[in-house]
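Visitor: Would you be able to build a 3D model of this:
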Amino acid sequence: MSEGYLSGRTALVTGSTQGIGLAIARALAGEGARIALHGLIDADDSTAIEAEIREAGAPETRFLNSDLRDPAAIDAMMDALADWGGLDILVNNAGIQTTVSLKDATPAIWDAIIAVNLSAAFHTMRRALPDMAGRGFGRVANIASVHGLVGSVHKAPYVAAKHGLVGMSKVAALEYATAGSKTSGGVTINCICPGWTETTLIEPQVEARAAEFGGDRDKGIASLLAEKQPSQRTSDPSEIGRLAAWLCHPASHNVTGTAIPVDGGWTAQ
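Guide: This is a model prediction of the structure:
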């Protein structure tokens, strides 16, 4: 049941046109935040997503289509929110992945994955955190991955980026630990580390594994889960959305510098 504890707050969720990002935007909207959405889609699709997020409870929405590989475009995106008074909540969710062996990973693959999954979060945090500290309240939720905690074959650029995101978030949490107060809510920076979650990002791996079972998608998913995730259950994006919203609650003021797995026991092994 919504408490409306984010009423009057402003949130930016990158990569929020589908999957985990959209679920987080929906959850934050449900608690009353106005939402800046982000993605690389056409105007008709962005209009529909904005309508969906307003229906979920956001009093205002805005859509930004900045290319997160470009630091200047990120600066322009952050500048575009100045008339909203700056950010109270920043969710760095946008991510890309290419499954490729280390020897076959090209410089272009490396550069793109590092830019979107790691460098973009640096650029947004660099801009947002000082203002959050000045107001005494701020929440940064960086969507990492179990691959920010453990490695897997054929994912060197992605694993490097996600490990870097976890490390950078810990540093930011330490640097801003004393900002604000219990009363104001403080400034916190955390990572959420999903395991197998039903999103388009994992579809190439699902399809590859399903091909081993004559195209049976369910068997392909079951095989992936059996290999890594002890619960044998995937997560739904809405579950990640609820966790992100909880991290933005005033009561979470002392939850900072964490990397929270949502992985069915994957990283407990």
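
Visitor: Every contact and neighbour count from this point should use C-alpha atoms.
Guide: Fine.

Visitor: Stretch 58-77: end-to-end distance?
Guide: 20 Å (C-alpha to C-alpha, to the nearest Å).

Visitor: mind checking how far Ser252 is from Arg139?
Guide: Taking C-alpha to C-alpha, one finds Ser252 at 10 Å from Arg139.

Visitor: Mind checking which of the two has more residues around it?
Guide: Arg139 (29 against 16; other C-alpha atoms under 10 Å).

Visitor: ok, for the more buried one, nearest residue in space, not its chain neighbours?
Guide: What sits nearest to Arg139 in space, not counting adjacent residues and going by C-alpha to C-alpha, 6 or more residues apart in numbering, is Ile89, at 4.7 Å.

Visitor: and for comparison, fold this next one:
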Amino acid sequence: MKGLEGKVAIVTGGGQGIGRALVLRLAAEGCKVAIFDLSPEAGEKTAKLAGDAVVQTWQVDVSDFEAVQAAVGAVEDTLGPVWALVNNAGWDKPMPFLTTTPEFWDKVISINLKGNLNTHFAVAGRMAQRGGGRIINIASDAARVGTSNEAVYSACKGGLISFTKSIARELARKNVLANCVCPGPTNTPMMASVLGEGADAEKWKDAMVRGIPLKRMGEPEDYAGIVAMLASDDGAYITGQAISVSGGMNMV
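Guide: The predicted structure follows:
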């Protein structure tokens, strides 16, 4: 990809799963990458996998406004001006909506929606002042088609898509571009924890695969190329988009 050498990128939730794949791809493209993750151990493991690339970890709870502000300042002091913000951190525990509680809603919203507002507020203004930057938000096809037992999560991801489009309009004249990447079902530690093990888990997985034209679940690496492209000069005329990367599961 063009124009990524030496650029600074923040990847939230970069310690495992999709986030790890995104960190490793951006590092391979020449970026200096800051991982924001609740688990510094997971972040350090990702950093080691990046070899000689510049990858550093900050222990950050994205739902904590002050912590995000402080961490972004530390990244710029240490690595330099942030060019790309990749909002990947997320959490959910699938269950029927009518069995959930307001406390559960608050947790899902704090991480999956408010957390993104916090990172945007901390980074986007800096980008606008400098006259350039890229924001890539990892949303979900759950936002576009709905997902049983993930109503609140789907609402957050739908809100994230709308928020991204609004920010893209507000910041376009400052050359700050904002887009969403929408994964489908993906083999990640989070998905494994949701599905569990055994025959029932395999039935769930088989049912998901049957709905995917390419007849396989996504792998974390499937999203790395589009994220790197949107962060690079090759994505300089793309903003306000929600791009589905789901093996053809969603073709709208």
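
Visitor: about what we covered before: so what corresponds to the residue nearest to Arg139 of the first structure in the second structure?
Guide: Under the alignment by TM-score structural alignment, Ile89 of the first structure pairs with Ala84 in the second structure.

Visitor: Over to Arg34 of the first structure?
Guide: Match for Arg34 of the first structure (TM-score structural alignment): Lys32.

Visitor: cool, and Gly19 of the first structure?
Guide: Checking TM-score structural alignment: Gly19 of the first structure goes with Gly17.

Visitor: Relative to Ala128 of the second structure, how far out is that match?
Guide: 30 Å.

Visitor: The strand or helix carrying Lys219 of the first structure packs against which elements?
Guide: Applying DSSP states H and E as the criterion places Lys219 of the first structure in helix 217-228. Packing partners of helix 217-228 of the first structure (3 or more C-alpha pairs under 8 Å, 6 or more residues apart in numbering; DSSP states H and E): helix 203-211.

Visitor: wait, doesn't Ala178 of the second structure sit right on Ile136?
Guide: Yes - assessed by C-alpha atoms under 8 Å, Ala178 of the second structure is found in contact with Ile136 at 5.9 Å.

Visitor: for the corresponding residue of the second structure for Leu64 of the first structure, what are its contacts?
Guide: Mapped onto the second structure by TM-score structural alignment, Leu64 of the first structure lines up with Trp58. By C-alpha atoms under 8 Å, 6 or more residues apart in numbering, the residues touching Trp58 of the second structure are 34-37, 40, 43, 71.

Visitor: Helices along the stretch 151-252 of the second structure, start to end?
Guide: 151-171, 189-195, 199-210, 224-231 (DSSP state H, counting those that start in this stretch).

Visitor: all strands of the first structure, in order?
Guide: 10-13, 34-38, 61-64, 89-92, 137-143, 186-194, 259-262 (DSSP state E).

Visitor: Format those as JSON lines; extra columns: distance to Ala72 of the first structure.
Guide: Formatted as JSON lines, the strands of the first structure follow (distance: least, C-alpha to C-alpha, whole Å):
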{"stretch": "strand 10-13", "distance to Ala72 of the first structure": "17"}
{"stretch": "strand 34-38", "distance to Ala72 of the first structure": "16"}
{"stretch": "strand 61-64", "distance to Ala72 of the first structure": "14"}
{"stretch": "strand 89-92", "distance to Ala72 of the first structure": "17"}
{"stretch": "strand 137-143", "distance to Ala72 of the first structure": "21"}
{"stretch": "strand 186-194", "distance to Ala72 of the first structure": "24"}
{"stretch": "strand 259-262", "distance to Ala72 of the first structure": "29"}
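
Visitor: re earlier: excluding residues flanking it in the chain, which one is nearest the match of Gly19 of the first structure?
Guide: Counting by C-alpha to C-alpha, 6+ apart, Gly17 of the second structure lies nearest to Thr188, which is 4.9 Å off, once chain neighbours are set aside.

Visitor: Just list the residues touching the one you found, thanks.
Guide: Going by C-alpha under 8 Å, 6+ apart, the list of residues near Thr188 of the second structure reads 16-18, 219-220.

Visitor: Burial check on the closest residue to Leu81 of the first structure other than its chain neighbours, number of neighbours?
Guide: Of all residues not flanking Leu81 of the first structure in the chain, Leu87 sits nearest, at 7.7 Å (C-alpha to C-alpha, 6+ apart). Number of residues near Leu87 of the first structure (other C-alpha under 10 Å) recorded here: 24.

Visitor: Tell me who's in contact with Leu87 of the first structure.
Guide: Contacts of Leu87 of the first structure by C-alpha under 8 Å, 6+ apart are 9-12, 81, 128, 131-132, 138.

Visitor: would you turn those residues into JSON lines with distance to Leu225 of the first structure and neighbour count?
Guide: JSON lines is the format used below for the contacts of Leu87 of the first structure (distance: C-alpha to C-alpha, whole Å; neighbours: other C-alpha atoms under 10 Å):
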{"residue": "Arg9", "distance to Leu225 of the first structure": "38", "neighbour count": "21"}
{"residue": "Thr10", "distance to Leu225 of the first structure": "37", "neighbour count": "25"}
{"residue": "Ala11", "distance to Leu225 of the first structure": "33", "neighbour count": "25"}
{"residue": "Leu12", "distance to Leu225 of the first structure": "32", "neighbour count": "31"}
{"residue": "Leu81", "distance to Leu225 of the first structure": "40", "neighbour count": "17"}
{"residue": "Ala128", "distance to Leu225 of the first structure": "37", "neighbour count": "20"}
{"residue": "Asp131", "distance to Leu225 of the first structure": "42", "neighbour count": "16"}
{"residue": "Met132", "distance to Leu225 of the first structure": "39", "neighbour count": "24"}
{"residue": "Gly138", "distance to Leu225 of the first structure": "35", "neighbour count": "31"}
